[in-house]
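K.L.:
3D, please:
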Amino acid sequence: MKVKKKKIGSVIMIFAILLSVIVPVLTATYQSKSYLETT
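P.N.:
Purely as a prediction, here's the structure:
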């Protein structure tokens, strides 16, 4: 049970890291896309 909980925690950590990396990239690409469309 303890090992399973630890595994879930590490998965959540990896997910958080992935989100913190992907979200800024997605927002940057979206902003540049909308900028290109407006000009």
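K.L.:
all contacts plus neighbour counts: C-alpha atoms, from now on.
P.N.:
OK.
K.L.:
Please give the element, helix or strand, for the residue most central in space within the chain.
P.N.:
The chain has Leu19 as the residue nearest its centroid, 1.5 Å off, counting by CA atoms, centre = their mean. According to DSSP states H and E, Leu19 maps onto helix 2-38.
K.L.:
another one to check against the first:
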Amino acid sequence: MEQAQQAREGFNALKLNGVLKPASAVAAPTRRRWRSVRRN
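P.N.:
Model prediction:
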């Protein structure tokens, strides 16, 4: 039981990383772009 929960948490962490890392990689350049647009 404990092992299954641990595996599930590990899977969720991998899933979150798989979703959030690409999202932040896409969001970071757009955020920079918006900042420079506001400045000009």
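K.L.:
still on that earlier bit, ok, the residue nearest to the centre of the first structure - contacts?
P.N.:
Counting by CA atoms under 8 Å, 6 or more residues apart in numbering, Leu19 of the first structure makes contact with nothing.
K.L.:
Please report how far the corresponding residue of the second structure for it lies from Val26 of the second structure.
P.N.:
Using TM-score structural alignment, the equivalent of Leu19 of the first structure in the second structure is Leu20. From Leu20 of the second structure across to Val26 of the second structure, the span is 10 Å (CA to CA, to the nearest Å).
K.L.:
What is the burial count for Ser24 of the second structure?
P.N.:
Look at Ser24 of the second structure: counted by other CA atoms under 10 Å, it has 12 neighbours.
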